[in-house]
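Q: Sequence and predicted structure below; questions after.
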Amino acid sequence: MSKFRQIARDWAWVREGVWWRKNEKVIRKSVEMIDKSPEVT
């Protein structure tokens, strides 16, 4: 049972990584916009 739990957790990490890679450009762009905005000190 613990082995199944380990696999499930690893799969969650894999899916998270896939999501991050898909949205990396969007995230970077929004981070750059936040960095460039004058209100942020």
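A: The structure has been received and is ready for your questions.

Q: For the rest of this, base every contact and every neighbour count on C-alpha atoms.
A: OK.

Q: by contact count, what packs against the host helix or strand of residue 30?
A: Secondary structure from DSSP states H and E places residue 30 in helix 2-36. Taking 3 or more CA pairs under 8 Å, 6 or more residues apart in numbering; DSSP states H and E as contact, there are no helices or strands that helix 2-36 lies on.

Q: tally of neighbours for residue 20?
A: Residue 20 has 13 neighbours, counted by other CA atoms under 10 Å.

Q: From residue 26, how far out is it?
A: To residue 26, residue 20 is 10 Å away according to CA to CA, to the nearest Å.

Q: Ok, residue 19 next?
A: 11 Å.

Q: quick one: contacts for residue 2?
A: With contact set as CA atoms under 8 Å, 6 or more residues apart in numbering, residue 2 has no partners.

Q: adding another structure so you can compare the two:
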Amino acid sequence: MKIFHIVEFARIALVGSMAQSLDTSLEGSLSGVADIQAMAHPL
């Protein structure tokens, strides 16, 4: 039973870190798109 808890905790931690890295990469690509749009359409 203890092994199951360890596996479950590891899975939750892995999913959490994956979601966090996905959020940061999504933010980075969004800011990259904004930079490209700013260069393409100078004010």
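A: That came through, no problem. What you see is a predicted model; the values in this text were computed from it and never measured.

Q: picking up where we left off before, which residues are common contacts for residue 19 and residue 26 of the first structure?
A: In terms of CA under 8 Å, 6+ apart, residue 19 of the first structure and residue 26 are not both contacted by any residue.

Q: still on that earlier bit, starting at the chain centroid, how far to the helix holding residue 30 of the first structure?
A: Distance, stretch centre to chain centre, for helix 2-36 of the first structure: 3 Å (CA atoms, centre = their mean, to the nearest Å).

Q: buried residues in it?
A: By neighbour count with 16 or more other CA atoms under 10 Å, helix 2-36 of the first structure contains no buried residues.

Q: Might you report the residue contacts of residue 27 of the first structure?
A: Residue 27 of the first structure touches nothing, counting by CA under 8 Å, 6+ apart.

Q: how about residue 17 of the first structure, what's its match in the second structure?
A: In the second structure, residue 17 of the first structure lines up with residue 19, judged by TM-score structural alignment.

Q: try residue 8 of the first structure
A: Matched across to the second structure, residue 8 of the first structure falls on residue 10, judged by TM-score structural alignment.

Q: separation between residue 5 of the first structure and residue 23 of the first structure?
A: Taking CA to CA, one finds residue 5 of the first structure at 27 Å from residue 23 of the first structure.

Q: Equivalent analysis for residue 3 of the first structure, please.
A: 30 Å.

Q: Also residue 29 of the first structure?
A: 10 Å.

Q: Same check on residue 4 of the first structure?
A: 29 Å.

Q: go on, residue 36 of the first structure?
A: Residue 36 of the first structure is 20 Å from residue 23 of the first structure, by CA to CA.
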